[in-house]
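[1] This is the structure alone, sequence omitted:
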C-alpha cells in the first residue's frame, strides 16, 4: 500500500504565509501526497503551484466552527470549486448535532455534496465535542447524505482524533 497517497498535507493556521503554503506544496509534490489542504483564500495559488502534479487541491468549508449557515456553506463550496478545489472538507454544525437534529446535519451535508459538483466531500465531526451516540448518528447522517469520508476533528477544538473515536466511526 502506498501510504503517501493517504496523506492530506494540511496548513490551516490563520497566520499561514504564502511562503509556508508554497513549502507545503513542494513537500506534497516531492512525496506524492494525495492532497494539499489549505484555507479557501489559497486555493488559486495552490492550484497554480501544483499544476502538472497529481496532488489534489483541498479546502475547508465552514471552518473551523461549523456554525455557518447551510446556504453560506453551499456558496463557499461553489466558489471553492470555481477556484479549482478538487476536494472539500466541511465542518458539520456541532450545535445541531448536540441538539440531535440529524436531519439538519444530513440535509446540510447533502446541500454541500451537490455544490461539490462531483468532487470528493469529507465531513469533519469534531468528535471531542460529541458523545459516542452523537458520533454514530452523525456518521450515519453523513453516509445518508452522500459524504465520501468522515473525519474526526479540525485540530482547532479541545481535542483531536482518538483511537476510541476512530474505531467507533
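    All right, it came through fine. Quick caveat, the model's predicted, so the values are computed rather than measured.

[2] drop to CA atoms for contacts and neighbour counts, all remaining ones
    Will do.

[3] need the contact list for the residue nearest to residue 93 when sequence neighbours are not counted.
    When the adjacent residues along the chain are set aside, residue 93 lies closest to residue 66, with 4.6 Å between them (Cα to Cα, 6 or more residues apart in numbering). Residue 66 makes contacts with 90, 91, 92, 93, 94, as judged by Cα atoms under 8 Å, 6 or more residues apart in numbering.

[4] Distance check, the nearest residue to the last one once chain neighbours are set aside against residue 126.
    Excluding the flanking residues, the one nearest residue 94 by Cα to Cα, 6+ apart is residue 66, at 6.5 Å. Per Cα to Cα, to the nearest Å, residue 66 is found 9 Å from residue 126.

[5] what about versus this one:
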C-alpha cells in the first residue's frame, strides 16, 4: 500500500468532495464549498441544479457535476443537454452515468454512443468521467463498459454513483478497470470509501481520483488527528 508523504495535501488533491443528497440545500452547498477549500480538495462534486457555484477567487477548486444521475436511464439527448448546460454554467468536469441496462445486455455500441454524445458537449479542457456502476456489473461487463468509455473519449472511468443497492467501489473493480483502460484513461473510485485504509487501497489498485463525502474524517485519519463527528452518507 502506498505511503503518502503529505496526506493533508497529496491525498486531498485526489478528492472530489461530494454532496449529492436529494435534500441538500443551497446553505449546505455553501458550507460544502467552504469545507472543500479548507481541506484542499481537488473539486466539489454536486448536483447541476446548484450551478453556478460561488467559488472564492483565490481557491484552487474545480467544479464537477453529475449527469444522468443516478439511474443512467435518461435519454442520450437529455444527458447531452444536461452536460451542455452544466458546462455553460461553470462546470469543469462532468460525471455521467451510463445506461447500465445496455451494458448488462451487452449493447456496448449503445453505451459508447451515449458517452460520445456527452463528450461532444464538453469542449476542451473539460473533463468527462463515466460512471459504470461497477457493483451492478459482471467482470466482462465492466471491461466492456470501460472499453466503450475509452473509445468514446472519456477522461475517467468511475466505479459508482454511491446510490445503487448493489454497493459502491471495490478494490477488485478498480484494479480491473485500470487494467482495462491502461494509460488511455484514469480511474475514479467512489461509493462507500469511509476510512483511510479504504482510500489507500483504492489508490493502490489504480485510482487517481476519489469521490468522498467523509473527506474531513479521512484526511484527519491520514494526519493522525481525531476526526470531527460526521453524518453517515450514502456516497
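    Nice, I can see it. Model, not experiment: these values are computed from the prediction.

[6] And the TM-score between them?
    The TM-score (TM-score structural alignment, normalised by the length of structure 1) is 0.95; 167 aligned residues with a Cα RMSD of 1.1 Å.

[7] about what we covered before: is the residue nearest to residue 94 of structure 1 in a helix, a strand, or coil?
    coil (DSSP: H, G, I helix; E, B strand; the rest coil).

[8] got it, and the one 10 residues further on?
    The assignment at residue 76 of structure 1 comes out as helix when based on three-state DSSP.

[9] What residues does the aligned partner of it in structure 2 make contact with?
    For residue 76 of structure 1, the aligned position in structure 2 is occupied by residue 82, per TM-score structural alignment. Residues near residue 82 of structure 2 by Cα under 8 Å, 6+ apart: 67, 68.

[10] for structure 2, what spans make up the helices?
    26-39, 76-88, 100-104, 108-120, 139-151, 171-181, 196-205, 215-222 (DSSP state H).

[11] Can you check which part of structure 1 the fifth one sits on?
    Counting by TM-score structural alignment, helix 139-151 of structure 2 falls onto residues 132-144 of structure 1.

[12] Mean deviation, the matching stretch versus structure 2?
    Average distance, stretch 132-144 of structure 1 versus aligned residues of structure 2 after superposition (mean Cα distance after the TM-score superposition for structure 1): 0.5 Å.

[13] What are the buried residues along that stretch?
    134, 135, 137, 138, 139, 140, 141, 142, 143 (16 or more other Cα atoms under 10 Å).

[14] What's the separation between the first one and residue 93 of structure 1?
    Translated: residue 134 of structure 1. Taking Cα to Cα, one finds residue 134 of structure 1 at 12 Å from residue 93 of structure 1.

[15] Which one of the buried residues of stretch 132-144 of structure 1 is nearest to residue 21 of structure 1?
    residue 142 (29.9 Å; Cα to Cα).

[16] centroid residue for structure 1?
    The centroid of structure 1 falls nearest to residue 89 when counting by Cα atoms, centre = their mean (1.5 Å).

[17] how about it, what's its match in structure 2?
    Match for residue 89 of structure 1 (TM-score structural alignment): residue 95.

[18] One more: residue 10 of structure 1?
    Checking TM-score structural alignment: residue 10 of structure 1 goes with residue 18.

[19] ok, back up a step: residue 113 of structure 1 versus the residue nearest to residue 94 of structure 1, what's the distance?
    On the measure of Cα to Cα, residue 66 of structure 1 and residue 113 of structure 1 end up 15 Å apart.

[20] same deal with residue 105 of structure 1?
    Distance from residue 105 of structure 1 to residue 113 of structure 1, by Cα to Cα: 12 Å.

[21] How about residue 62 of structure 1?
    14 Å.

[22] who has more neighbours, these two?
    Between residue 62 of structure 1 and residue 113, counting by other Cα atoms under 10 Å, residue 113 is the more crowded of the two (24 against 21).

[23] Could you pull up the residues touching that one?
    121, 145, 146, 147.

[24] What residue in structure 2 is paired with it?
    When structure 2 is aligned by TM-score structural alignment, residue 113 of structure 1 is paired with residue 119.

[25] ditto for residue 37 of structure 1
    So residue 37 of structure 1 corresponds to residue 45, using TM-score structural alignment.

[26] wouldn't its match be in contact with residue 19 here?
    Yes: under the criterion of Cα atoms under 8 Å, residue 45 of structure 2 makes contact with residue 19 at 6.3 Å.

[27] quick one: which of those two has more around it?
    residue 45 (26 against 22).

[28] returning to what we had before: how about JSON lines for the helices of structure 2, with distance to residue 159 of structure 2 added?
    Converted to JSON lines, those look like this (distance: least, Cα to Cα, whole Å):
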{"stretch": "helix 26-39", "distance to residue 159 of structure 2": "22"}
{"stretch": "helix 76-88", "distance to residue 159 of structure 2": "19"}
{"stretch": "helix 100-104", "distance to residue 159 of structure 2": "12"}
{"stretch": "helix 108-120", "distance to residue 159 of structure 2": "15"}
{"stretch": "helix 139-151", "distance to residue 159 of structure 2": "9"}
{"stretch": "helix 171-181", "distance to residue 159 of structure 2": "7"}
{"stretch": "helix 196-205", "distance to residue 159 of structure 2": "11"}
{"stretch": "helix 215-222", "distance to residue 159 of structure 2": "18"}
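
[29] out of those helices, which comes closest to residue 161 of structure 2?
    Here helix 100-104 is closest among these (Cα to Cα), at 11.6 Å.
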